[in-house]
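Peer 1: no FASTA, just this:
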């Protein structure tokens, strides 16, 4: 499908996209604050900024949280991660650079002994924000695993916040998408 806007309008629109204090990030921050969790912002930690400048830093728990937009960071299986039809020669390398930068930052954090969580924009809809915040809080308070992705990779979501038709939750039919599975069903 061709872009519905001319090149100048699309350029102005994309130039206004923020990197910090986005709506999904603010929603997650509010939900975690309601749960009593406190954090530092944008990679701030004792000793300087962390690799990749995580959106939320829980220094005492040595945990870093990235809030990723599904479009910009290419959330696999998510309908929000659509690829523009025009200027593929620009967009495909741009998306590849974003993903490579994300992977490098996460690897550097893990190598430095930090736990890393990625929370995708589609997990922060009004219908899912509380479950996502509770799952993240449980992960933060536990000692393992060293990484977390919400929703889990197999749990692609539809734009309305529910599971993508035909995908299920990826963890079993009775588990809320984005929520941690019961202890009896966790994988080691």
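Peer 2: Received the coordinates, thanks. Computed from a prediction, not measured in an experiment: that's the story for all the values here.
Peer 1: From now on I want contacts and neighbour counts done on CA atoms only, so please keep to that.
Peer 2: Fine.
Peer 1: So residue 149 belongs to a strand, correct?
Peer 2: Yes. Counting by DSSP: H, G, I helix; E, B strand; the rest coil, residue 149 falls inside a strand.
Peer 1: On the three-state scheme, the nearest residue to it once chain neighbours are set aside is what?
Peer 2: Closest residue to residue 149 apart from its sequence neighbours, by C-alpha to C-alpha, 6 or more residues apart in numbering: residue 118 at 4.8 Å. What three-state DSSP gives for residue 118 is strand.
Peer 1: which residues does residue 118 contact?
Peer 2: Residue 118 makes contact with 65-68, 148-150, according to C-alpha atoms under 8 Å, 6 or more residues apart in numbering.
Peer 1: want to compare, so here's the second one:
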């Protein structure tokens, strides 16, 4: 388990690249927020967690899989992860943040994922984007 990364994972990088291509800008892993969300949109007061289905006990096929050895250990570990995730989401929502969880299995359908992210975040920020050219004279 020492080789299991907590930041810059493959699913996280997929979501980050997609959001960046859609025009969204964000901060990474804010240590001041409960659970250190993967993506933080401070101006919108929204955060996104990107969870692996197995590690966080998603109800999909991959998340429901239990290793054949040390089942008691793995069930307890995933259960603790789920409890911690629920506490973090609750703390963030009580502080006025909107929270979205993106599951690893949702990365397969990029169009649906893009729509889900855009619906959660609203329109992309205009910061850093070129301004439209003015057509009139300045007075």
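Peer 2: Noted; the coordinates are in hand. If you're wondering where the values come from, they're calculated on a predicted model, not measured in any experiment.
Peer 1: What does the TM-score come to for these two?
Peer 2: Scored against TM-score structural alignment, normalised by the length of the second structure, the superposed chains reach a TM-score of 0.83; 122 aligned residues with a C-alpha RMSD of 1.3 Å.
Peer 1: picking up where we left off before, please list which of the contacts of residue 118 of the first structure are preserved in the second structure.
Peer 2: Shared with the second structure under both residues aligned by TM-score structural alignment, their matches' C-alpha atoms under 8 Å, the contacts from the contacts of residue 118 of the first structure are 65-68.
Peer 1: Of the residues you listed, which belong to strands?
Peer 2: 65-68 (DSSP state E).
Peer 1: What does residue 105 of the first structure correspond to in the second structure?
Peer 2: Here residue 105 of the first structure is matched to residue 88 in the second structure, going by TM-score structural alignment.
Peer 1: Relative to residue 66 of the second structure, how far out is its match?
Peer 2: Distance, residue 88 of the second structure to residue 66 of the second structure, by C-alpha to C-alpha, to the nearest Å: 24 Å.
Peer 1: Quick check on those two: which one has the bigger neighbour count.
Peer 2: residue 88 (18 against 15; other C-alpha atoms under 10 Å).
Peer 1: So what touches the lengthiest helix in the first structure?
Peer 2: For the first structure, the helix that runs over the most residues, judged by DSSP state H, is helix 88-111. Residues outside helix 88-111 of the first structure that contact it (C-alpha under 8 Å, 6+ apart) are 50-52, 72-74, 83-84, 115-116, 146.
Peer 1: Quick one: average offset of that helix versus the second structure, please.
Peer 2: With mean C-alpha distance after the TM-score superposition for the first structure, helix 88-111 of the first structure departs from the second structure by a mean of 0.5 Å once superposed.
Peer 1: now the helices for the first structure?
Peer 2: 7-15, 23-34, 70-73, 88-111, 129-141.
Peer 1: quick one: the last one aligns where in the second structure?
Peer 2: The counterpart of helix 129-141 of the first structure in the second structure, counting by TM-score structural alignment, spans residues 110-122.
Peer 1: Would you mark the buried spots in that stretch?
Peer 2: Buried residues in stretch 110-122 of the second structure, counted by 16 or more other C-alpha atoms under 10 Å: 113-114, 117, 121.
Peer 1: hang on, the earlier thing: now the longest helix of the first structure: buried residues?
Peer 2: Across helix 88-111 of the first structure, burial judged by 16+ other C-alpha under 10 Å covers 95, 99, 102, 105-107, 109-110.
Peer 1: before we move on, what about stretch 110-122 of the first structure?
Peer 2: Across stretch 110-122 of the first structure, burial judged by 16+ other C-alpha under 10 Å covers 110, 114-122.
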